[in-house]
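# Let's see this in three dimensions:
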Amino acid sequence: MPTSSSDLRPKSLTVPADSRTYDIDFVSLAGVPAHLRTLGLHGPNVVIVTDENVAAHYRSPLVHAFEADGWKPHVVVVPPGESSKSLERLEMLYDTLLPIGLERSTPVCTLGGGVVGDVGGFAAATLLRGVPLVHLPTSLLAQVDSSIGGKTGINHAVGKNLIGSFYQPHGVLVDPETLLTLPAREWINGMAETIKHGLIADAALVAYLDEHLVDILGHHSLEATVPAIRQAMAVKARVVGHDEREAGKRAYLNFGHTFAHAIEQVAGYGTVAHGEAVAIGMRAALYLSWQRHGDALDRERLDTLLTRLPLPDVSHLDFDALWTAMRHDKKTKDGRIRFVLLKALADPYVADDCAKPAVERAWDFVQQSPA
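All right, here's what the predicted structure looks like:
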């Protein structure tokens, strides 16, 4: 791994929240135990929730760092993938953690990607009616998106993320060098959400990705990736700071997600990765936006950026099945499916009047012009 430098350890970002302001700090994993103390957290017990893939790389170093700093770490390892966002897995966490002498001051650290953050965060939110939560995101998607904003939860057969809570962490500690052990597919996942942040709120980030996507995806260059991470994080922090519980503009972060959640459900959770589904969903949402706003939206340029992400073929998915899944999405209101659309780059809005034929035409476009 390259030696850390000031360029790879940007200054922290602050996330305002109704209950508490917290920081996103760039910290090496070795520095996590000491940093928890600066957040006002203390042991001796600390819980680390991680998955099997991440544990293979980072469980031992983090455990040794905690033990050297006087903590008593308790590690819970879950299987990787969406299957861990289940009531059964949540119950396993409760059964494992409650007997260790957990107290309301015992911090829970989620070490991993979005799945670990969601299920571990929901456990922290509900154990003893809430214990301190610290996210240690190791995936690109988790660093730029899911670790920020306080959403926790699990899936249900009816739909994705239908059981959960808003529960803000005490802090988010990011070590960019954990990205170097990610498989290529996880880089694609994360860049999809990074592009999304640019499309809804930051034209400069879109321009940056136009120029640097090859270095990021092709060479996994941290020098190229870290500025994009910081810009994407800043977008998420800014949006969440204005609307913690998704009563207004935070909904813009769901750009592409109405399609994406339906794709994930119909394909079978874990078949299409979340970021992949979001990228496909954004292509459909861009087309739906273009049907309404025409040349005010530079659709071809933005769609070209998305098609530079290697994405799975979903042309076999039945539109009527997707439409049914969309109707059960948690963003549906008064029986009306809601889509985030763009009037222009970085000018999003929520529409609840999209007719089924228009949505089907957008899906047909995605099917007929795969990435």
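
# make it CA atoms for all contacts and neighbour counts henceforth
Will do.

# For the spatially most central residue of the chain, which non-adjacent residue is spatially closest?
The centre of the chain sits closest to residue 146, judged by CA atoms, centre = their mean, with a distance of 2.8 Å. Nearest-residue entry for residue 146: residue 114, 5.6 Å, with adjacent residues in sequence omitted and distances by CA to CA, 6 or more residues apart in numbering.

# again, but for residue 144
Residue 144 sits nearest to residue 233 (CA to CA, 6+ apart), 5.0 Å away.

# What count of nearby residues applies to that neighbour?
24 (other CA atoms under 10 Å).

# Would you map the helices across the stretch 51-200 of the chain?
Taking DSSP state H, counting those that start in this stretch as the criterion, the stretch 51-200 of the chain contains helices spanning 52-68, 87-97, 114-126, 140-141, 184-201.

# Check the offset of the third one from the chain's centre.
So the one you mean is helix 114-126. The chain centre lies 12 Å from the centre of helix 114-126; the measure is CA atoms, centre = their mean, to the nearest Å.

# tell me which strands and helices it is in contact with?
Applying 3 or more CA pairs under 8 Å, 6 or more residues apart in numbering; DSSP states H and E, we find helix 114-126 packed against strand 45-51, helix 87-97, strand 108-112, strand 133-137, strand 151-156, strand 159-166.

# Then the longest one?
Applying 3+ CA pairs under 8 Å, 6+ apart, one finds that helix 184-201 makes contact with helix 140-141, helix 203-219, helix 222-242, helix 274-293, strand 347-351.

# right, and those - which one's nearest residue 11?
When the helices and strands packed on helix 184-201 are compared by CA to CA, helix 222-242 sits nearest residue 11, at 9.2 Å.

# burial measure for the residue lying closest to residue 358 once chain neighbours are set aside, as a count.
Spatial nearest neighbour of residue 358, excluding adjacent residues (CA to CA, 6+ apart): residue 288 at 6.9 Å. Neighbour count of residue 288, defined by other CA under 10 Å: 24.

# For residue 288, list the residues it contacts.
Residues in contact with residue 288 (CA atoms under 8 Å, 6 or more residues apart in numbering) are 341, 358, 359, 361, 362.

# and for comparison, fold this next one:
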Amino acid sequence: MQPSEESLSVNLGERSYPILIQDGALGNADLTPWVSGNRVLIVTNETVGPLYMDQARACFPGCDIDEIQLPDGERYKNWETLNRIFDTLLEKHHTRKTTLVALGGGVIGDITGFAAATYQRGVDFIQIPTTLLAQVDASVGGKTGINHPLGKNMIGAFHQPKVVVIDPLTLNSLPPAELSAGMAEVIKYGLIRDADFLAWLEEHMDRLMALQAEDLKVAIRRSCECKAAIVAEDERESGVRALLNLGHTFGHAIETHTGYSEWLHGEAVAAGMMMATDLSERLGYLNYNDSTRVRQLLIRARLPVNPPEGMTPVHFKALMQVDKKNLTGELRLVLLKELGDAVVTSGFDDEALEATLDYFCHPLD
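Now for the predicted structure:
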């Protein structure tokens, strides 16, 4: 596949790479230009593998290909599963010239990328995301890692892929809940960076949820453009990149509390974005109409706007302290100054945060 009008770049100097977006790319694109040697290990899961492994193998003509299928689910993004990748690499005698290929959603991308970052101190890898969440967010930017029982994504490395290949046709096999989970990250870009895109999402959400192809391509491309621009400006999250975590501090607390097994990542982020929106309104940044717009858009995307029943302010506060954005013990949150403009801050009223937590954890009181 040659770069076309459906491609864009993540500009990181010598580590720059393209994002290729094309219907039918999986199975038809020749990805050998991004393979460092002749050995490839395709990492996928038990759900995606039966659907797309043959097409993925076809993208590497002439290569010596091994494959591994991991269990499916966020709860498997851990050391034990990571070691299964290392076991395969070592048993099959893969060298530093090996290229790993992540075929799947965000979990597969994160764990494969971390394996690539650490195997023999770093090998190349390629992202082929098959879920909306991975296509618009997780596959771009080089964040890799695994979860710990005490905190999500606390163990990992920055390791950029050589190329990201997005085939929107894979979304046709996506369960409805996974589509909604990905839409949470799409909505996030409108909230933090692009009010016009947010308005476009409000106009087109019903078509997006109905898998209208051209609308999905617009949403995927605009999301990737936002992510690529932010990563190019701040690769290692020392500044503006932290804005991508809108709702994630609340959301990661939800995921950790529920053992990474009950809520999809995007579902937790959606509830977290609603909580961040509420806090932003309490601080005087947003008004009631702004909050209503956010809530209605999330609901139209079939996403939760409240945390799980039984989760208390005590649970949230304990888990939110284990967050990568926190500095010198201070809780830092991404809040909305207005729709389309976000800020990372620790300068918020603790009483306002308490009020938000009380409101969402005791909605009937």
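
# hmm, back to that, turn the helices and strands packed on helix 184-201 of structure 1 into a markdown table, columns for distance to residue 102 of structure 1.
Output for these, formatted as a markdown table (distance: least, CA to CA, whole Å):
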| stretch | distance to residue 102 of structure 1 |
| --- | --- |
| helix 140-141 | 30 |
| helix 203-219 | 41 |
| helix 222-242 | 30 |
| helix 274-293 | 32 |
| strand 347-351 | 42 |
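
# Which one of the ones you listed lies nearest to residue 366 of structure 1?
Going by CA to CA, the one of these nearest residue 366 of structure 1 is helix 274-293, 6.1 Å.

# Comparing whichever helix or strand comes after that closest one with structure 2, how large is the average distance?
Going down the chain from helix 274-293 of structure 1, the next helix or strand is helix 299-307, by DSSP states H and E. Helix 299-307 of structure 1, aligned to structure 2 and superposed, deviates on average by 2.0 Å (mean CA distance after the TM-score superposition for structure 1).

# Look up the closest residue to the residue lying farthest from the centre of structure 1, ignoring the ones flanking it.
Using CA atoms, centre = their mean, the residue of structure 1 lying farthest from its centre is residue 70. It sits 31.7 Å away. Setting aside the residues directly before and after it, residue 70 of structure 1 is nearest to residue 44 in space (CA to CA, 6+ apart), at 7.0 Å.

# Just tell me what that neighbour corresponds to in structure 2.
Aligned counterpart of residue 44 of structure 1 in structure 2: residue 38 (TM-score structural alignment).

# next one: residue 107 of structure 1
So residue 107 of structure 1 corresponds to residue 99, using TM-score structural alignment.

# And for residue 363 of structure 2, the neighbour number?
10.

# How about residue 329 of structure 2?
Residues lying near residue 329 of structure 2 (other CA under 10 Å) number 10.

# now it, nearest residue through space, not along the chain?
Excluding its sequence neighbours, the residue lying closest to residue 329 of structure 2 (CA to CA, 6+ apart) is residue 321, at 7.6 Å.

# Not counting its neighbours along the chain, what's nearest the aligned residue in structure 2 for residue 254 of structure 1?
Under the alignment (TM-score structural alignment), residue 254 of structure 1 maps onto residue 245 of structure 2. Spatial nearest neighbour of residue 245 of structure 2, excluding adjacent residues (CA to CA, 6+ apart): residue 334 at 6.6 Å.

# OK, contacts around that neighbour?
Residue 334 of structure 2 is in contact with 242, 243, 245, 246, 247, 276, 342, 343, 344, 345, counting by CA under 8 Å, 6+ apart.

# Can you select the buried ones from these in ChimeraX?
Buried residues among those (16 or more other CA atoms under 10 Å), as a ChimeraX selection:
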select :242,243,245,246,247,276,342,343,344
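
# Pipe the contacts of residue 334 of structure 2 into JSON lines and attach distance to residue 217 of structure 2 per row.
Below are these laid out as JSON lines (distance: CA to CA, whole Å):
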{"residue": "242", "distance to residue 217 of structure 2": "25"}
{"residue": "243", "distance to residue 217 of structure 2": "23"}
{"residue": "245", "distance to residue 217 of structure 2": "23"}
{"residue": "246", "distance to residue 217 of structure 2": "23"}
{"residue": "247", "distance to residue 217 of structure 2": "24"}
{"residue": "276", "distance to residue 217 of structure 2": "28"}
{"residue": "342", "distance to residue 217 of structure 2": "25"}
{"residue": "343", "distance to residue 217 of structure 2": "28"}
{"residue": "344", "distance to residue 217 of structure 2": "30"}
{"residue": "345", "distance to residue 217 of structure 2": "33"}
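
# And the furthest pair within the contacts of residue 334 of structure 2?
242 and 276 (14.2 Å).

# before we move on, back to that, looking at the helices of the stretch 51-200 of structure 1, which one is packed in the most?
Compared across the helices of the stretch 51-200 of structure 1, helix 114-126 shows the largest average neighbour count, a mean of 27 (mean count of other CA atoms under 10 Å).

# Strand 159-166 and that one, what's the angle between them?
Between the axis of helix 114-126 of structure 1 and that of strand 159-166 there is an angle of 40 degrees, by axes from the mean of the first three to the mean of the last three CA atoms, to 10 degrees.

# Any chance you could list what contacts helix 114-126 of structure 1?
49-51, 78, 80-82, 84-86, 90, 93-94, 108-111, 130-133, 135, 137, 139, 141-142, 146-147, 151-154, 164-165, 167.

# from those, which would you call buried?
Applying 16+ other CA under 10 Å to the contacts of helix 114-126 of structure 1 flags 49-51, 78, 80-82, 84-86, 90, 93, 108-111, 130-133, 135, 137, 139, 141-142, 146-147, 151-154, 164-165, 167 as buried.

# before we move on, back to that, kindly state which residue of structure 2 is aligned to the residue nearest to residue 144 of structure 1.
For residue 233 of structure 1, the residue aligned by TM-score structural alignment is residue 224.

# For residue 286 of structure 2, see how far away its match is.
Separation of residue 224 of structure 2 from residue 286 of structure 2 (CA to CA, to the nearest Å): 26 Å.

# How about residue 257 of structure 2?
From residue 257 of structure 2 to residue 286 of structure 2 the distance is 29 Å (CA to CA).

# and what of residue 59 of structure 2?
Plainly put, residue 59 of structure 2 is 48 Å away from residue 286 of structure 2 if you go by CA to CA.

# again, but for residue 360 of structure 2
Distance of residue 360 of structure 2 to residue 286 of structure 2, computed by CA to CA: 18 Å.
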